[in-house]
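K.L.:
Provided below are the primary sequence and the corresponding predicted coordinates.
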Amino acid sequence: MLKIRNLVIFLVVFCSLTVRAEVIEKIKVVGNVRISTQSILFRIHSEEGQELDLDTISQDIKRLWDLKVFSDIKVDVEDGKNGKIVIFAVKERPIVKDYEFLGNHAVGPNALLDKLKEKGVVLRKNSQLDYEEIARIKKAIIDIYKEKGYQYTKVEHAYTSVGNNIINLTFTIYEGSKVHVYKIDFEGNKVYSDRKLKKKLKKLKEHWMFSWISATDIYSEKKYNEAIENLKKFYWKHGYKDIYVGEPKIEVKDFTSEKQKKKNKERLKEHKKIKQDLRMYITIPIHEGKQYFIGRVSFVGNKVLPDTYLVKKWELEEGKPYNLDKINEFVKDISETYNNFGYLQFTMEKITKIRDGNIVDLTFKINEGKRFVLHRLEFKGNDVTRDKVLRREFLIPEGSVFRIDAFKNSMLKINQLGFFDITQHEPHIKLVPGENKVNVVVEGEESGVNELNFGGGYSEFSGFFLQGSYSTRNFLGRGEQLSVSATTGARITYYNIMFTEPWIFDYPHSFTVNIFNSESEYYNFSRKASGFSFSFGFRLTTFLTYSIGYKYELVDVPGSSLQQNSIFKPISNRLTSSIFQALTYNTLNHPFMPTEGQKYSLSFEYAGWQLGGDNFKYTIGLKALKLIPAYKKSFFDVNITAYYQKGLEGNVIPYYDRYFIGGTNTVRGYDYRRIAPVDPDTNQLIGGTKMFVANLEYVIPVENRFQFAVFYDMGGVWTEDMGWFSNEYSLKRSWGFEARFNLPVFQMPMRVIYGFPLDEIPGVEKKGNIEFTIGTIF
């Protein structure tokens, strides 16, 4: 295209020139609207007063074209009074206001945008049209569909003008249908049968009657490559190190009926999904080679790690099959160990020598290289957050050894802050040329830094309420947490101020103070409370913390209709003065909507006569949360919570301190505080001193800020006289669905829950409940 333009320019200019050299009298730019004339002239090397030169003009056109802001560039040469007038006629590329997708039935618009983002393709609105970017988008869309089994997807694009050289860009996707594998054959295999090898492909299977459940018959290049890798590992495990798998012979036949083909033509016109019966037949050529066995193993060049350490890591015994997969894992393991010591350019060459009996002797030639240190650390995207707040979570100070494991833990610690999201950008790690130094740039996006809310609503416990609050996890960009809130409603009045300093005097020790005043009405009593608490936290290891604090709470409970039971006696200004402490291990990758990691916590609270109160007791708590990876980005979420409390000095645990479960944070599907032991005399819930809740979820992250979960909950409460999991008050179970939205206006996820009870509670109708709340999951 550029060559044709240059030829046209040459002819125009050539016809305009006389035999003698011409001088440029004036240079004009026409056709530009948004791009200033001065900006264009700045990139043109031809100058007024100089000789007119075809090569220079050709380079001028190339420089303007490389700006990617013009859709057409022409050059005209006219006669002037004292020379030639050179006119650059440009046509600016239109501005893309918005994007639209048509025909994408298998991948929704939001999911498609997320998939494109994963491939590094971002649809930039209000930017100039980029033809190369359009080609990238179309290729990325086709790749996305191929990964899902659509091997014949086509994508077309079109422009719709909205005036003033502004357009909307529409991508029309012709998905086609998925291709099903109907037959897999192997050529060249002698040691193992076709049937045996088909089993080792694992995720790629021939079509059968229940394939619609597992989808293992859907072909994609990614799935095929994974299947071939599994096949190679099977051969490697048995000593066939030279196994070779050639290019497959693939034949696709269309078994779509003529009637369906006619329907498909009409459906395509309306951008509807079509149905095809595409069947694939695959023949995989194999060269198995000989079977080899492990011989002698030696190491040379290692200074940091001794032979004794390397031999201990080597798991293959002499005489066993030459398992190439295990050998590769060994090399990877040793490489990671050296990387964690700062040896980033470590290499490990495998030298083999084959002797009689197909025995392979191995020598690992190690080049440790230099030990690298962190030279410079930078952060991008933290417009509010101070560098100091992020740097102190980075476990490698500048000038220290750059350890890969410490670097990964640093990235996790930064993301755990909850206000600087680094998951959408890969960190930039660059070696300083000629030096054993590393520069690191961490890029992120600030989210939920400050939240100011005024509004109202309805909750299961509070009824209708009005609420006003200010909260931040990053007060003034210093990483401090501050929360001021007030709530008033039909059943609750609540005021609270909380402040946390996560780093005291630049040490990883935290301080938290909380002042509160509340008045709540429950089903059969009311409770007024006021007080304060403060605590200190100490980071013992990277993810292990210990906290200790003090709580002062005055409680007033007026008389109840149930006060004939000692638990319901009226209380006036009863003081709980307690010391509490906890040990917590936390590797969750996000404080509100984690997708991986685990969190364990053991707590103990003591309120004895020594502390001056009159509500004597102790409480032991255990919490365990583990996220287990499942299919693709989905995961299982297992949560267990257990508490036990006992009165001291003859004290009976009062009603307002006893355990009740049910509701959004314990056993979903049951009403709030409706799972508890019942007083046989009054037939009223009296709560318990032992509590157990277990939650199992299968979570599917649909988008970056949205999760969908299927859950199964169970829990129970028992009094002082009952044993754990007693038959009389057995566990109550429920199941249901939950949707979580991490909206930018809230710091915590909004949750919509539908739960259905599986066990009956006397006096309560067994039916599904829809619940709404804002807060963390567990």
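P.N.:
The structure has been received and is ready for your questions. Numbers count the residues shown, from 1 in each chain.

K.L.:
okay, CA-based contacts and neighbour counts for the rest of this
P.N.:
Will do.

K.L.:
What helices and strands are in contact with the one helix or strand residue 534 maps to?
P.N.:
Using DSSP states H and E, residue 534 maps to strand 526-539. In terms of contacts (3 or more CA pairs under 8 Å, 6 or more residues apart in numbering; DSSP states H and E), strand 526-539 is packed against strand 509-521, strand 544-557.

K.L.:
Could you pull out the strands in the stretch 601-750 of the chain for me?
P.N.:
Remark: strands assigned in the stretch 601-750 of the chain by DSSP state E, counting those that start in this stretch are 617-629, 635-647, 678-679, 684-685, 690-703, 706-718, 732-741, 750-757.

K.L.:
want to compare, so here's the second one:
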Amino acid sequence: MRFFVILLMFFQLSYAVEIYSNFPLPMNNIKEVYNSLKDKTKIKDLLQKTDSFNKITVEKDKIILNRKILVKGISIKGNSSFWDSEIVGVSGLFYGKYISNEDIARIPLKLKQFYVDNGFLDIQIFLNTKINKKGDADIIININEGKRYKIKDVKFFSDIPLSKKEEKKYKEILDLKNKRFSISKIQKSISKLSQYLKDKGYYDSFISIFSFHKINENKIYLYLNIVHGFKYDIKFVGNYNIKEKNLLKLEPFKISGVNYAQIEDFIEKISDYYKSLGFLDVSIDFSYKEELKTSLAYIYIYIYEGKRYRIKDISFNSDFKLPKDILKQIRRFKGRYFQKKLLSEPLEKLIFNLRKKGYANSYYQISYIKEGKNLILNITIYRGKKYLIKEALYKGYNPKTKLKTPIIYSGALLVNYIDSIKKELFEKGYLDAKVDMQVELKESKNIYFVKPIFNIKTGKRYKLSKAFIYGTWHLKPKVLRWNIKEDDYYEKYRFDNELNFLYKSYLFSFINPDLEVDKKNKSLNKILVLTEDKRGLVQGLIGYNSVEKLKAAVSLTLKNLFGYGLETTGYIDISSLNTNYKLDLGSRLLPKYSSLFVSAYRSNQFHKYYDLLKKGFDITYNKRPNKWATQQVKLDYSVNKISNSNIYIKNPYNKYDISFSLKYDNRNNKIYPTSGFYFSSTFGKTFSDVEYFYGNFMLRYYYKFLFFVFTQRISSGGKFIGIEKLPISERYFLGGISTIRGFGYEELSNNGIGGNSFAYINNDLRFPIFKGFNLYGFLFYDLGNIYPNKKEFLKFKTRETAGIGIFVPTPAGAFSFDYAKILDKKEGEQSYRFEFSINIIF
């Protein structure tokens, strides 16, 4: 075996370590980590967490690695019935995965099981694995599917003779005739038949697939083996007041089978059931008999019901005045048969409410005296004193979140609060923190004042050692370390931010984070095992909507370039309203959770009242301080030429634009949000041929109640300059599916002049129609307008529309259709409008 040798020289204490590997290792920082830890065993532990080695051996002055094969290519041939991605998923393969020879050997077995389960009984899988000297593998999966079989009929092997009528019934329950062969569906059908047999008294029955027989190219006979076992007949003797069907509901045999312990459990349940209905003297016995020749077994339940007691009178003992509604509910049982469950329900509710109010020792007790067939009930309800946490004392540490006092005492509340303190300390790096609690009680007339004293021992705060970074082939570890905190105290929120930033770089298909804890030295190593995404990416969109008509877009991205994560993208977007070209170059992995891109662009825009040719470049700097927020600074230079317009202020004109933006997105779901909000705002200044300040914002929030989701979008903006000084391409126009529905594209135009400010509000009430198909409906009400000056803006005269629609949100695109009506229609305006949109991302 050829070995690649990496020599790591360390001059401290004249110590050296050698690492031997059968295949080259990806980029990593083993040298720096070892220099920090000076412990080969810990290096071994870190390497094991990468799951990329068959074996790791540590010797006196060297570490010997047997690296797994790296999947660099996956090719599937002969698959015509399923998506290739589905076959890849079943195989457990993905680009960049390290796999062992054992993993490869299991792939045909996994795929055969999948195909057989879907009716391809003649499936043949051939695997061709090409491994180069670097240990990179191209895996070719050759599939010969054969025919997909259907079940012509089901036949039975049974331990007892089956009549034709029984066979027919069994087949009806299975419902497999002329259905596609599928192991999982057969098992579900077997479960239905098994339940039917147990309902018939065959509590020990068992059904399994015996075999199947091919009778032609795509039909089979399915053979099932049925072991019925004994048929149990449960006979009740003496149940004069309780119906047999109600008693049979208590039997446990369908789940656990029949044995003496289960029969005794059955007897106990029957006894409790009788007593709960007022048969307080009930006595129950049983006998068991088997007939081997007929495979019948009889379970006889002998019941002596005794008297059924009525409630003659009810008295109460309590240390407080009982609520009138409780007294009324209990007294209505007077003269009725004693039923403990019904009687206990209002009492349980009362005690539950008392404990919620702080009466932690409250309880109730029911006792009775028998008088013939009657009962004299005595109900004791003890409330006791109220427990109130008036204050809390903290020793050793001051938690960020204090216990809000005064508050009703609850043991569960204090336990959960202690857990929250431990969690807070852990997330700050106090991994060994302990929290003990003592309670001081101060008694007054009706209240116990509880004073919890939290003794918090934080222990030593864990410091971060060098982060261990492994797995990249084209990205230098030092680039990742720009945004990985080291040599400081561990804080979970910071690690979460680091991981979120890496995910948002879109350079990795997988990120496996972990922590290596050294309790002895009170230190932590962050572990980042990375699988790089493909460096070339083609994405596209094709769609149609009532505004842009046919729309198509495509982008080509080359990323993770030159070892520093550089990225370049070419983008084309074509529709009836615009043709856009753009070329980006930049990086998403700059220090301080930031990215920088330089872009050149050209845009041909076709508006309702003008056309615009715009070309230029921009520089965009983004920073992500946390996973919800994005800050942006942008400098843009453009040359703008207007045509097909009656308004020309200056044409063409040059424009510089510098802006600052803030976005905050904490929606719980990006595809169909039900809570959270999205906020964006931009403030900027343009100069050169056109000079003005401007600002705009948008807020959209979501609120769920019942099965409805209400969402409202509020959007407004303005340019601090008179409209007469603004080129028409710098003015605002509204209308269309993305602003105010019911109006056509840019129909809200102030008679074609436009405005220097705008405001609109969208209100949607969404609800599921067919949730399984991701189909939702919505009602909406929109209002808003554009304004030519500040005076008109402050008057806030709006146009209003309302309507109804449906939409289907998916990760691969969306479909929407709505009907909108103008509520304040003016002369010459169309009173209603249909809007349609569909997009598919690929």
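P.N.:
Done, it's in. The structure displayed is predicted, hence computed values, not measured ones.

K.L.:
TM-score, when you put one on top of the other?
P.N.:
The pair, once superposed, lands on a TM-score of 0.53 when counted by TM-score structural alignment, normalised by the length of the first structure; 528 aligned residues with a CA RMSD of 5.9 Å.

K.L.:
still on that earlier bit, now mean neighbour count and distance to residue 128 of the first structure too, for the helices and strands packed on strand 526-539 of the first structure, in TSV please.
P.N.:
Formatted as TSV, those follow (neighbours: other CA atoms under 10 Å; distance: least, CA to CA, whole Å):
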stretch	mean neighbour count	distance to residue 128 of the first structure
strand 509-521	17	49
strand 544-557	18	50
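
K.L.:
Stretch 828-837 of the second structure: how far from the chain's middle?
P.N.:
Mean-position distance between stretch 828-837 of the second structure and its chain equals 38 Å (CA atoms, centre = their mean, to the nearest Å).

K.L.:
contacting residues around it?
P.N.:
The contact list for stretch 828-837 of the second structure, computed with CA atoms under 8 Å, 6 or more residues apart in numbering, reads 543-546, 737, 742-744, 814-823, 825.

K.L.:
next one: stretch 2-21 of the first structure
P.N.:
Contacts of stretch 2-21 of the first structure (CA under 8 Å, 6+ apart): 51, 52, 54, 58, 62, 74, 75, 76, 77, 78.

K.L.:
Let me know the secondary structure of residue 380 of the second structure.
P.N.:
At residue 380 of the second structure the chain is in strand, as set by DSSP: H, G, I helix; E, B strand; the rest coil.

K.L.:
I'd guessed it sits against residue 365; true?
P.N.:
Yes - between residue 380 of the second structure and residue 365 there is a contact under CA atoms under 8 Å: 5.1 Å.

K.L.:
and the one helix or strand residue 559 of the second structure maps to, how far from the first structure on average?
P.N.:
Following DSSP H and E, one finds residue 559 of the second structure within strand 549-561. After superposition onto the first structure, strand 549-561 of the second structure sits on average 5.1 Å from its aligned residues (mean CA distance after the TM-score superposition for the first structure).

K.L.:
if we can go back for a sec, residue 380 and residue 365 of the second structure: who's more crowded?
P.N.:
For residue 380 of the second structure versus residue 365, the count of surrounding residues by other CA atoms under 10 Å is larger for residue 380: 16 against 12.

K.L.:
Grab the nearest non-local neighbour of the more buried one.
P.N.:
residue 317 (4.6 Å; CA to CA, 6 or more residues apart in numbering).

K.L.:
OK, contacts around that neighbour?
P.N.:
By CA under 8 Å, 6+ apart, the contact list for residue 317 of the second structure reads 378, 379, 380, 381.

K.L.:
OK, contacts around the last one?
P.N.:
So the one you mean is residue 381 of the second structure. For residue 381 of the second structure, the contacting residues are 316, 317, 318, 319, 362, 363, 364, 365, by CA under 8 Å, 6+ apart.

K.L.:
can those residues go into a markdown table with extra columns for distance to residue 475 of the second structure and secondary structure?
P.N.:
Putting these into a markdown table (distance: CA to CA, whole Å; DSSP: H, G, I helix; E, B strand; the rest coil) gives the following:
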| residue | distance to residue 475 of the second structure | secondary structure |
| --- | --- | --- |
| 316 | 79 | strand |
| 317 | 78 | strand |
| 318 | 75 | strand |
| 319 | 75 | coil |
| 362 | 65 | coil |
| 363 | 67 | strand |
| 364 | 69 | strand |
| 365 | 72 | strand |
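
K.L.:
Dump those into a markdown table; add distance to residue 477 of the second structure as well.
P.N.:
Converted to a markdown table, those look like this (distance: CA to CA, whole Å):
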| residue | distance to residue 477 of the second structure |
| --- | --- |
| 316 | 76 |
| 317 | 75 |
| 318 | 73 |
| 319 | 72 |
| 362 | 62 |
| 363 | 64 |
| 364 | 67 |
| 365 | 69 |
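
K.L.:
Among those residues, which pair sits farthest apart?
P.N.:
316 and 362 (15.0 Å; CA to CA).

K.L.:
End to end on stretch 290-302 of the second structure, go ahead and measure it.
P.N.:
When the termini of stretch 290-302 of the second structure are compared using CA to CA, to the nearest Å, they are 17 Å apart.

K.L.:
tell me which of the contacts of stretch 2-21 of the first structure is nearest to residue 355 of the first structure?
P.N.:
Using CA to CA, those come closest to residue 355 of the first structure at residue 62, 62.2 Å.

K.L.:
Which position in the second structure pairs with that closest one?
P.N.:
Matched across to the second structure, residue 62 of the first structure finds no residue, judged by TM-score structural alignment.

K.L.:
Name the nearest residue to the corresponding residue of the first structure for residue 617 of the second structure, sequence neighbours excluded.
P.N.:
Under the alignment (TM-score structural alignment), residue 617 of the second structure maps onto residue 532 of the first structure. In space, and not counting its chain neighbours, residue 532 of the first structure is closest to residue 515: 4.3 Å by CA to CA, 6+ apart.

K.L.:
Show me what the one you found lines up with in the second structure.
P.N.:
In the second structure, residue 515 of the first structure lands on residue 600 (TM-score structural alignment).

K.L.:
what residues are up against that match?
P.N.:
Here residue 600 of the second structure is in contact with 582, 583, 584, 615, 616, 617, 618 (CA under 8 Å, 6+ apart).
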